[in-house]
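S.K.: here you go, sequence then predicted model.
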Amino acid sequence: MIKAKARAVDGPDQSFRVAEINRRDLDLHDVLIEIKYAGICHSDIHTAHGEWGEVNYPLVPGHEIAGVVTEIGPEVTQYKVGDRVGVGCMVDSCGTCENCLEGEEQYCLKGNVPTYAGVDKYGEPTQGGYSTHIVVTEGFVVKIPDNIELDAAAPLLCAGITTYSPLVRWGAGPGKKVAVVGMGGLGHMAVKIAHAMGAEVTVLSQTLNKKEDGLQFGAAHYYATSEPDTFTQLAGTFDLIINTVSAEIDMNAYLSLLTLNGTLVNVGAPGEPLSLNVMSLISHRRSFAGSMIGGIRETQEMLDFCAKHDITPNIEVISADDIDHAYKRVLASDVKYRFVIDTSTL
């Protein structure tokens, strides 16, 4: 077994503590990665707090991982020692179902293996990127382009692909009007990527506090949803709405902003069920959809797209000692726009 330093949490109301975890010895196609940076995703917080169901504590979260290959298994062909690589929200899948064969491993019919809070094919619980090392089968590792710094690359492995995938799937591009709900870690990436794709981007946020940032990131318009005339003014406007908010909102109000055949895609994952009036869909043949991350092939495509268009997240690098405080700040929307842990501080 390989010993790794980590930060773990022992329960939904517990603080993070210093821990030592075991990483498996390398199998034939495994890659050992020395983690340099790990992003903090809202999903980490939901899981650590037990908001998405039962959790097998102790838990080491983190599925925005950037690092360097330090060892490879004897049959690894895609990577070599010294390669700059990333790991996202999953570390394995069945590899044989229809969805996996289509490169959509995130929708594996047998269930993909999440980077943390899952169980791997060896029957062991998976632990994430708030650690110094991780062992992953090579098919679930991606190459980080040379012109993207590792600290900035980390959030792309979740926030980047979570927004890139639906923008591609629903055709964001020239001539399309795209609205982004929320200007947090996911939202600011959605704005940057949609703008680079050529879409006309509008931010819908509770206030105008981040308007200057939104316009700098590529938004053409920025509206406060707390203003009573916003929904009237923008009714029937957008071809695509990406909702990044992980909280309950008035879905009917946002659906009213879609044009004929428009689609609202939820990428935020609130802990409570959402409700809507089906007439909000029927009236203009609108669609309400959801989207996860992308598959491994699409994740690499996203990284290459971001490298080509010089897109990186806005980050705040923190020490591992500051994880609990960072969680509180995320919940208070007090981050611009993604916390990234320097794992040398573990």
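M.R.: Done, it's in.

S.K.: every contact and neighbour count from this point should use C-alpha atoms.
M.R.: Noted.

S.K.: where do the strands sit along the stretch 51-200 of the chain?
M.R.: With DSSP state E, counting those that start in this stretch as the criterion, the stretch 51-200 of the chain has strands at 65-72, 84-87, 90-92, 113-114, 133-137, 142-143, 177-181, 200-205.

S.K.: which residues are in contact with the third one?
M.R.: Going back to what we said before, that points to strand 90-92. For strand 90-92, the surrounding residues in contact (CA atoms under 8 Å, 6 or more residues apart in numbering) are 63, 106, 112-115, 120, 136-137, 139-141.

S.K.: same deal with stretch 108-117?
M.R.: Residues outside stretch 108-117 that contact it (CA under 8 Å, 6+ apart): 47, 55-56, 59-63, 88-95, 97-100, 105-106, 119-120, 125-128.

S.K.: just the terminal-to-terminal distance for it.
M.R.: For stretch 108-117, the separation between the terminal residues is 17 Å (CA to CA, to the nearest Å).

S.K.: by neighbours, which of the contacts of strand 90-92 wins?
M.R.: Counting neighbours by other CA atoms under 10 Å, His63 leads the contacts of strand 90-92 with 29 neighbours.

S.K.: alright, now check it against this:
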Amino acid sequence: MVIAKARAVNGPDKPFHAAEIERRDLDSHDVLIEIKFAGICHSDIHTARGEWGPVDYPLVPGHEIAGIVTDVGPEVTKYKVGDRVGVGCMVDSCGKCDNCHKGEEQYCHEGNVPTYAGVDKYGQPTQGGYSSHIVVTEDFVLRIPDGIELDAAAPLLCAGITTYSPLHHWNASPGKKVAVVGMGGLGHLAVKIANAMGAEVTVLSQSLKKKEDGLRFGAAHYYATSEPETFEELAGSFDLIVNTVSAKIDMDAYLSLLKLDGALVNVGAPAEPLSLNVFNLISQRRTFAGSMIGGIRETQQMLDFCAEHNIVPEIEIISAEQIDEAYERVLASDVRYRFVIDTSTL
């Protein structure tokens, strides 16, 4: 058993504090990872503050994990000590259902085991990456390509795959017009990835204050959604819209921007229900869909794609003492574009 240093929170309105957590002894196919960096995802904030339902506190969030293998179980074949690896939003699944057999473990019929705020097959609560070590079965560990530094790799394990998966599934490619709603931690990676896939990318953001960044990341166009003429000018323009924001927006306004057979895909998860007028779907055979991270196979594909195309997130490294401040800055959209915790500061 490994005693890991961590940062935990004891309630929805409590600050983070130093803690120690137990990591299980290695089972036959387990990998022990010394965590070097952990990204801060908006999902961490929603969960830590109890906004997505009851939470079993104390909680150690974090599902954007990059580190080094320090030990392996006796039957591990995929990794060895010293390998550069990552862990994303899930650490297990049933492995038996149709979706798991298809490599879509995120949609496991029995429910995947989340990296934190879940219960593993041993009946123990899972705790995440705001910690010094983690034990994960080898099938849910990702290999980080040599071309990506560990600090930059961490946000790819959630923000990267969350945007790559819908772009890949709905075939963002040369000749396709793709819009990205929001230019935050998810949105800026969606722009980079869609551009690398060959699509013509447009950013739809509340204001133009990040326009220079958006164009630098690969967007061909950048519009402010706070300006009513934007929706008039862009009506019927896009094959695919990826909505990355976690706030309630006017879905009908965005559906009107789709071409015939266009798709609006939600990856942001606002706490409030969304509504829409079905006539905005049936009038142009449009699709309103959702997408949740990606399977392990697709996540590895994403990492390799990002290494090949030199795609990395824009990050700000923080210490463990700055987590509470970082949460407030995320909520105030005061980060460009992802906070990453240096776990050596735990």
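M.R.: Okay, I see it. Values in this document were obtained by computation on a predicted structure and should not be read as measured data.

S.K.: so what number do they get for TM-score?
M.R.: Put the two chains on top of each other and the TM-score (TM-score structural alignment, normalised by the length of the first structure) is 1.00; 346 aligned residues with a CA RMSD of 0.3 Å.

S.K.: mind checking which of the contacts of stretch 108-117 of the first structure land in helices?
M.R.: 47, 98-100 (DSSP state H).

S.K.: pick the one among those residues closest to Gly171 of the first structure.
M.R.: Asn99 (20.8 Å; CA to CA).

S.K.: check for me that Glu316 of the second structure belongs to a strand.
M.R.: Yes: with DSSP: H, G, I helix; E, B strand; the rest coil as the criterion, Glu316 of the second structure is located in a strand.

S.K.: so how many other residues sit close to it?
M.R.: By other CA under 10 Å, the residues close to Glu316 of the second structure number 16.

S.K.: ok, now which ones touch the residue lying closest to it once chain neighbours are set aside?
M.R.: Leaving aside its sequence neighbours, Glu316 of the second structure sits nearest to Phe339 (CA to CA, 6 or more residues apart in numbering; 4.9 Å). The contact partners of Phe339 of the second structure, by CA under 8 Å, 6+ apart, come to 39-40, 315-318, 326.

S.K.: widest-spaced pair of the residues you listed?
M.R.: Within these, two members stand farthest from each other by CA to CA: Ile315 and Ala326, at 12.2 Å.

S.K.: would you agree Val31 of the first structure is in contact with Val68?
M.R.: No: counting by CA atoms under 8 Å, Val68 is not a contact partner of Val31 of the first structure; they are 9.9 Å apart.

S.K.: which of these two has more neighbours?
M.R.: Per other CA under 10 Å, whichever of Val31 of the first structure and Val68 has more neighbours is Val31, with 29 against 22.

S.K.: and the helix or strand where the more buried one lies, what does it pack onto?
M.R.: Taking DSSP states H and E as the criterion, Val31 of the first structure maps to strand 30-39. Contacts defined by 3 or more CA pairs under 8 Å, 6 or more residues apart in numbering; DSSP states H and E place strand 30-39 of the first structure against strand 65-72, strand 133-137, helix 150-153, strand 338-342.

S.K.: where's it relative to the chain centroid, distance-wise?
M.R.: Remark: strand 30-39 of the first structure is offset 17 Å from the chain centroid, using CA atoms, centre = their mean, to the nearest Å.

S.K.: show me where the stretch 151-300 of the first structure has its helices.
M.R.: 159-169, 185-197, 211-217, 230-233, 251-255, 279-282, 296-308 (DSSP state H, counting those that start in this stretch).

S.K.: got those as JSON lines, with mean neighbour count and distance to Pro273 of the first structure columns?
M.R.: Output for these, formatted as JSON lines (neighbours: other CA atoms under 10 Å; distance: least, CA to CA, whole Å):
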{"stretch": "helix 159-169", "mean neighbour count": "24", "distance to Pro273 of the first structure": "20"}
{"stretch": "helix 185-197", "mean neighbour count": "27", "distance to Pro273 of the first structure": "20"}
{"stretch": "helix 211-217", "mean neighbour count": "17", "distance to Pro273 of the first structure": "29"}
{"stretch": "helix 230-233", "mean neighbour count": "14", "distance to Pro273 of the first structure": "23"}
{"stretch": "helix 251-255", "mean neighbour count": "18", "distance to Pro273 of the first structure": "11"}
{"stretch": "helix 279-282", "mean neighbour count": "15", "distance to Pro273 of the first structure": "17"}
{"stretch": "helix 296-308", "mean neighbour count": "20", "distance to Pro273 of the first structure": "28"}
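
S.K.: turn those helices into a markdown table, including distance to Leu240 of the first structure.
M.R.: Putting these into a markdown table (distance: least, CA to CA, whole Å) gives the following:
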| stretch | distance to Leu240 of the first structure |
| --- | --- |
| helix 159-169 | 8 |
| helix 185-197 | 11 |
| helix 211-217 | 18 |
| helix 230-233 | 15 |
| helix 251-255 | 10 |
| helix 279-282 | 14 |
| helix 296-308 | 19 |
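
S.K.: out of the ones you listed, the one nearest Val76 of the first structure is which?
M.R.: That would be helix 296-308 among those, by CA to CA, at 16.6 Å.

S.K.: what packs against the closest one?
M.R.: Contacts defined by 3+ CA pairs under 8 Å, 6+ apart place helix 296-308 of the first structure against strand 142-143, helix 159-169.

S.K.: apply 7 Å and report the result again.
M.R.: Other elements packing on helix 296-308 of the first structure under the criterion 3 or more CA pairs under 7 Å, 6 or more residues apart in numbering; DSSP states H and E are helix 159-169.

S.K.: how big is the offset of the helix it packs on relative to the second structure?
M.R.: Once superposed with the second structure, the aligned residues differ from helix 159-169 of the first structure by a mean of 0.3 Å; criterion: mean CA distance after the TM-score superposition for the first structure.

S.K.: what's that helix packed up against?
M.R.: Under the contact criterion of 3+ CA pairs under 7 Å, 6+ apart, helix 159-169 of the first structure touches helix 185-197, helix 296-308.

S.K.: can you redo the ones you listed as JSON lines with distance to Leu264 of the first structure?
M.R.: As requested, those are exported to JSON lines (distance: least, CA to CA, whole Å):
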{"stretch": "helix 185-197", "distance to Leu264 of the first structure": "14"}
{"stretch": "helix 296-308", "distance to Leu264 of the first structure": "21"}
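
S.K.: nearest to Lys211 of the first structure, of those?
M.R.: Nearest to Lys211 of the first structure among these is helix 185-197; the distance by CA to CA comes to 11.1 Å.
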